[in-house]
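Visitor: using only what follows, build the 3D model:
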Amino acid sequence: MTRMILRRAALALLALLPSTAFARQNLTRGLAIQGYDPVAYFTENRARRGRYEISTRWNGATWRFATAEHRRLFLEDPARYAPAYGGFCAYAVSEGYTATVDPTAFTIVDGRLYLNYSHGVQARWRENRDERIRRADGNWPGLSR
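Guide: Down below sits the predicted model:
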């Protein structure tokens, strides 16, 4: 009886955790976005490599930053700067699978960072961007586990 109550309590606690706590991430040697600075996409509108000595751990990954200020901003609201779909290619997720990315092939739409496999794939993704985002948002819950 006690065991069943404990198990139910544990399941209830798990249900309260945000879904991103268990979502798959596109990691390269444990690095998010292949070591690129997630904040620079928003503040500088460019892909900028982060520095080894300016990093933090969040959501099971190491995140690197170009400046200490970028790390500070990230720590205030990591979900704001983290890429959509765990950093996987937005086009691929819209098609129902995952693929790695070129961190320089990025787009910010309505405050969300989207990465793509290549600049060529990014061009195709942008042709029907809103529909691609809608489809990817629908596909991601099934792909993120």
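
Visitor: from now on I want contacts and neighbour counts done on CA atoms only, so please keep to that.
Guide: Will do.

Visitor: gap between the two ends of stretch 37-48?
Guide: Across its full length, stretch 37-48 reaches 6 Å end to end, with Cα to Cα, to the nearest Å as the criterion.

Visitor: list the contacts of it.
Guide: With Cα atoms under 8 Å, 6 or more residues apart in numbering as the test, stretch 37-48 has contacts from 36, 49-50, 63-66, 70-71, 73-74, 81-83, 103-104, 106, 108, 113.

Visitor: of those, which belong to helices?
Guide: Among the contacts of stretch 37-48, DSSP state H puts His70, Arg71, Leu73, Phe74, Tyr81 in helices.

Visitor: to compare with the earlier structure, here is another sequence to fold:
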Amino acid sequence: MKAVFARRTLLAAMISMLAALAVMPNLAHAYDEKSTSALNVDAHNVAVKGHDVVAYFTAGSPTAGKAEFTAKHEGAVYHFSSAANRDAFKANPTKYAPQFGGFCAMGVALDKKLDGDPSAWKIVDDKLYLNVNKDVQKKWVEDIPGNLAKAGSAWPLIKSKAPKDL
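Guide: Predicted coordinates:
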């Protein structure tokens, strides 16, 4: 009887632990609020949460990259869905790398460094911009030229500051 109770208790504890892990944020993809880097990267220096930045331009949608297709640019590691996309990035990284280091474009317009969400994106004048979420993106698109002007002025002043200090 004790063995059955012990197995059930262990099984319940394991299920609880798995459930807790499922709802916790993926810390490998979390940005560091204490970092003074101008690049929004995770703990492994991976940019855009591992999404293929070339695919935004070619496929027109967020596409998960693969660790087997990577390239480095300005200290960030970018993942790509194919060797062809990796090679296109290597040929012209400034064309494909997200603006404002991958931080939220609306956040930068408001003097903040907010995390960029790969699913809240827009290409404007052949440049990739991310927002912290789709609700913020709706506000950003109401005045893209005005918000880009504000962000362009703010970025040089905040890019070397930690998000928590803004």
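
Visitor: got a markdown table for the ones in helices among the contacts of stretch 37-48 of the first structure, with distance to Ala123 of the first structure and neighbour count too?
Guide: Output for those, formatted as a markdown table (distance: Cα to Cα, whole Å; neighbours: other Cα atoms under 10 Å):
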| residue | distance to Ala123 of the first structure | neighbour count |
| --- | --- | --- |
| His70 | 28 | 20 |
| Arg71 | 30 | 21 |
| Leu73 | 30 | 13 |
| Phe74 | 28 | 21 |
| Tyr81 | 22 | 20 |
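
Visitor: quick one, strands of the second structure?
Guide: Listed in chain order, the strands of the second structure (DSSP state E) span 66-73, 76-80, 117-124, 127-131.

Visitor: now the ones you listed as JSON lines including distance to Met14 of the second structure and mean neighbour count?
Guide: JSON lines is the format used below for the strands of the second structure (distance: least, Cα to Cα, whole Å; neighbours: other Cα atoms under 10 Å):
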{"stretch": "strand 66-73", "distance to Met14 of the second structure": "30", "mean neighbour count": "16"}
{"stretch": "strand 76-80", "distance to Met14 of the second structure": "33", "mean neighbour count": "24"}
{"stretch": "strand 117-124", "distance to Met14 of the second structure": "31", "mean neighbour count": "18"}
{"stretch": "strand 127-131", "distance to Met14 of the second structure": "37", "mean neighbour count": "23"}
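
Visitor: for Val23 of the second structure, which of these is the nearest?
Guide: In terms of Cα to Cα, the element of the strands of the second structure nearest to Val23 of the second structure is strand 117-124, at 17.8 Å.

Visitor: of all the strands of the second structure, which one is nearest Gly107 of the second structure?
Guide: Between these, strand 127-131 lies closest to Gly107 of the second structure; by Cα to Cα that is 7.6 Å.

Visitor: in the first structure, what residues pair with the closest one?
Guide: Aligned using TM-score structural alignment, strand 127-131 of the second structure spans residues 112-116 in the first structure.

Visitor: contacts made by that stretch with the rest, please.
Guide: Contacts for stretch 112-116 of the first structure (Cα under 8 Å, 6+ apart): 41, 80-85, 87-92, 100-108, 122.

Visitor: list the contacts of the residue nearest to the spatial centre of the second structure.
Guide: Central residue check for the second structure by Cα atoms, centre = their mean: the C-alpha nearest the mean position is that of Val48, 3.3 Å away. Listed by Cα under 8 Å, 6+ apart, the contact set of Val48 of the second structure reads Asn40, Val41, Tyr78, Gly102, Gly116, Asp117, Pro118.

Visitor: and stretch 77-88 of the second structure, end to end?
Guide: For stretch 77-88 of the second structure, the end-to-end distance is 15 Å (Cα to Cα).

Visitor: residues in the first structure aligned with that stretch?
Guide: Going by TM-score structural alignment: stretch 77-88 of the second structure matches residues 62-73.

Visitor: roughly how far is that stretch from the heart of the chain?
Guide: In this view, stretch 62-73 of the first structure has its centroid 16 Å away from the chain centroid, taken as Cα atoms, centre = their mean, to the nearest Å.

Visitor: also stretch 109-127 of the first structure?
Guide: Distance, centroid of stretch 109-127 of the first structure to centroid of chain: 13 Å (Cα atoms, centre = their mean).

Visitor: and if you look at stretch 73-92 of the first structure?
Guide: 3 Å.
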